[in-house]
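In: Here's my sequence, what's the structure:
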Amino acid sequence: MIGGQKVLGRHALVTGGGSGVGREIALALAQAGVDVTICGRRADVLDAVAAESSRIHGIAADITDEHAVSGLYEKAEAARGPFDIVIANAGAADSAPAHKVSLADWRRTLDVNLTGAFLTVKPALSSMAARKAGRIVFIASVAGLRGYAYVAPYVAAKHGVIGLMRALAAETVKTGVTVNAVCPGYVETDMLDRSVNNIVEKTGRSAEEARSILAAANPQNRFIQPDEVADTVLWLCGEKAGSITGQAISISGGETW
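Out: Just a heads-up that it's a prediction; the model follows:
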């Protein structure tokens, strides 16, 4: 139960669950009584999160590798049953003017943020449809709803995630499965720290100035907190969100409407 609402599912997958938003979502789902498999590339980081709750179990996997994702599903579902909830959270972003982005950088960004999201949810689709139940949530970004300078590959990838979400929602709408995306603005995580450091290195501004610049993108002049994203995910996974599908939900203090 969360906020008086039952979370629908006994087993959830959260990619990128070793830190930031993914960690917060995993802990929130576990607190709501769901067994959670988290994945990422570093087993030690996953183990640290798993140590925080007996309901959380870490499996190291590269979500851009279809074979690795298949192995993740096989191992996790053999131990704890099929996934009722899949949260495609893993992502990464680099900053550079578009004319300086190499093809390798472009492909790497799309592999992690878009192809990885597709590979994360693909194995669950037929199983969820057969059971006529399931919750799929993509952690996208406001960058999937509008454009931003100097992060063209990331913006393109996150727009792709929103399109993927809408396509899957249309395919599953009569099956009892819901598919949605949560689109945060700048969230207070390690990724934000990297963005701040990048501004400091490239402009010579102080870290405080860099944080102020990023916070100003939010009309409330603040950063989104990881638990705000987690709470929205829990609501989408709850029994009262059965009519919510195909939606891109902005958590941005009014940056997008």
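
In: From here on, just use CA atoms for contacts and neighbour counts.
Out: OK.

In: buried stuff in the helix or strand hosting Lys202?
Out: Per DSSP states H and E: Lys202 is located in helix 190-203. Within helix 190-203, the residues that count as buried by 16 or more other Cα atoms under 10 Å are Met191, Leu192, Ser195, Val196, Asn197, Asn198, Ile199, Val200.

In: Pick out whichever of these sits closest to Val112.
Out: Met191 (14.4 Å; Cα to Cα).

In: Farthest-apart pair in the buried residues of helix 190-203, please.
Out: Spatial extent of these (Cα to Cα) is set by the pair Met191 and Val200 at 14.4 Å.

In: how many other residues sit next to the closest residue to Ile244 other than its chain neighbours?
Out: In this structure, Ile244 finds its nearest non-sequential neighbour in Thr178, 6.9 Å apart by Cα to Cα, 6 or more residues apart in numbering. By other Cα atoms under 10 Å, the residues close to Thr178 number 28.

In: Any idea how far the host helix or strand of Thr178 is from the middle of the chain?
Out: Take DSSP H and E as the rule and Thr178 turns out to sit in strand 177-184. Offset of strand 177-184 from its chain centre (Cα atoms, centre = their mean, to the nearest Å): 9 Å.

In: Also stretch 223-243?
Out: Relative to its parent chain, stretch 223-243 has a centroid offset of 12 Å by Cα atoms, centre = their mean.

In: for it, which positions count as buried?
Out: Neighbour-count burial for stretch 223-243 flags 223-227, 229-231, 233-238, 241-242 (criterion: 16+ other Cα under 10 Å).

In: Which one of these is nearest to Arg41?
Out: Relative to Arg41, the closest of those is Pro226; by Cα to Cα it sits at 20.7 Å.

In: so how far is Tyr186 from the closest one?
Out: Using Cα to Cα, to the nearest Å, we find Pro226 at a distance of 10 Å from Tyr186.

In: Another sequence for comparison is provided below:
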Amino acid sequence: MLSGKHALVTGGGTGIGLAIARALADEGALVTITGRRAATLQEAAGGRLHPLVMDVQDEASVADGIAEAVTQRGPIQICVPNAGIAEGRALLKTDLDFWRNMMATNLDGAFLTIRESLKSMTQTDWGRIVAVSSIAGLKGLKGAPTYTASKHALIGLIRGLAADYAGKPYTFNALCPAYVDTDIVDSNVTSIAARTGMSHDEARQLMVGVNPHGRLIRPEEVADAAVWLCRPNSGSVNGQAIQLSGGEL
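Out: Below you'll find the model as predicted:
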């Protein structure tokens, strides 16, 4: 279905990003996977997955990296800004460095990735932007006001771009998963257990219990949603924040 298309997935070496990259590759796309850790990318690469070391917080790194990917594999027609930080901290314990670091990755990184990808995408007759936000982009996530703000802002960016490019052959959508079974959840479980004195299993169940269907979402479920947004009849889905949350209302 996507044969000949060049996709770029940030944070593509692990978790949701890797699942999306593999799903797009299975549909025939050539996929550039980016991240800061060369070893992680090399481990994930192979077949139609091509590694690119890139730091989404660094404007020059994003501009140069995406230009290199375009030179090697052609214009980017599928852009998945996925790289992100998920960490909770009470507002009165939040310093400006924590705030700025979260925004630099979750919002600035997405902005830079989309901007640079559009330079080649808009020279073609088809394109898809599929940003990975969070259920926290649609509701307040208790204990994580900074993260919540960054993911709300990402959805605002997507909706603004959908309005700007309405009527053109490019769509802009956001995926909003609840808790997904990734290394980020494992890290947060460890953090919760350390702060509260809960056991690891108790802390994990606390996170599982937030999802109404009583389980963690599989990365492949998010990946299938991303692929759906790239299918031939997806052109009327634009400016949407699509929940993958097990029934969260």
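
In: hey, where'd the helices end up in structure 2?
Out: Counting by DSSP state H, the segments of structure 2 that form helices are 15-26, 38-44, 59-73, 96-103, 109-121, 145-164, 183-196, 200-208, 219-228.

In: Out of the ones you listed, which one sits most buried?
Out: Of the helices of structure 2, the one with the most neighbours on average (mean count of other Cα atoms under 10 Å) is helix 15-26, at a mean of 24.

In: Mean deviation, it versus structure 1?
Out: Following superposition, helix 15-26 of structure 2 is found to deviate from structure 1 by 0.7 Å on average (mean Cα distance after the TM-score superposition for structure 1).

In: whereabouts in structure 1 does that helix align?
Out: Helix 15-26 of structure 2 lines up with residues 20-31 of structure 1 when matched by TM-score structural alignment.

In: hmm, back to that, equivalent range in structure 2 for the helix holding Lys202 of structure 1?
Out: Against structure 2, the aligned range for helix 190-203 of structure 1 is residues 183-196 (TM-score structural alignment).

In: Quick one: distance of the matching stretch to the chain centre.
Out: Using Cα atoms, centre = their mean, the offset of stretch 183-196 of structure 2 from its chain centre is 21 Å.

In: what does stretch 230-244 of structure 2 give?
Out: The chain centre lies 15 Å from the centre of stretch 230-244 of structure 2; the measure is Cα atoms, centre = their mean.

In: same check, this time on stretch 104-115 of structure 1
Out: Per Cα atoms, centre = their mean, the centroid offset for stretch 104-115 of structure 1 relative to its chain is 15 Å.

In: again, but for stretch 82-91 of structure 1
Out: Centroid displacement of stretch 82-91 of structure 1 relative to its chain, using Cα atoms, centre = their mean, is 8 Å.

In: what's the answer for stretch 47-59 of structure 1, then?
Out: So, by Cα atoms, centre = their mean, the centroid of stretch 47-59 of structure 1 is 18 Å from its chain's centroid.

In: go on, stretch 136-145 of structure 1?
Out: Remark: stretch 136-145 of structure 1 is offset 7 Å from the chain centroid, using Cα atoms, centre = their mean.

In: Report the aligned residue range of structure 2 for it.
Out: Taking TM-score structural alignment as the measure, structure 2 aligns residues 129-138 with stretch 136-145 of structure 1.

In: And for structure 2, the residue most distant from the center?
Out: Largest separation from the mean C-alpha position in structure 2: Gly197, at 31.3 Å (Cα atoms, centre = their mean).

In: mind checking how far that residue is from Thr190 of structure 2?
Out: Gly197 of structure 2 is 10 Å from Thr190 of structure 2, where distance means Cα to Cα.

In: give the contact list for the closest residue to Gly134 of structure 1 other than its chain neighbours.
Out: Once flanking residues are discounted, Gly134 of structure 1 sits nearest to Val177: 4.5 Å by Cα to Cα, 6+ apart. By Cα atoms under 8 Å, 6 or more residues apart in numbering, the residues touching Val177 of structure 1 are Met128, Ala129, Lys132, Ala133, Gly134, Arg135, Ile136, Ala169.

In: Can you tell me what Trp106 of structure 1 aligns to in structure 2?
Out: Aligning on TM-score structural alignment places Trp106 of structure 1 opposite Trp99 in structure 2.

In: I'd like to know how far its match sits from Asp55 of structure 2.
Out: Separation of Trp99 of structure 2 from Asp55 of structure 2 (Cα to Cα): 18 Å.

In: what do you get for Asp97 of structure 2?
Out: For Asp97 of structure 2, the distance to Asp55 of structure 2 equals 18 Å [Cα to Cα].

In: Tell me which residue is most central in structure 2.
Out: Asn82 (2.0 Å).

In: Trace that one over to structure 1, please.
Out: Per TM-score structural alignment, the equivalent position to Asn82 of structure 2 in structure 1 is Asn89.

In: right, and that match touches Gly22 too?
Out: Yes - between Asn89 of structure 1 and Gly22 there is a contact under Cα atoms under 8 Å: 6.2 Å.

In: Mind listing the shared neighbours of those two?
Out: Counting by Cα under 8 Å, 6+ apart, the common neighbours of Asn89 of structure 1 and Gly22 are Val14, Thr15, Gly16.

In: and of those, the nearest to Leu119 of structure 1?
Out: Thr15 (11.0 Å).
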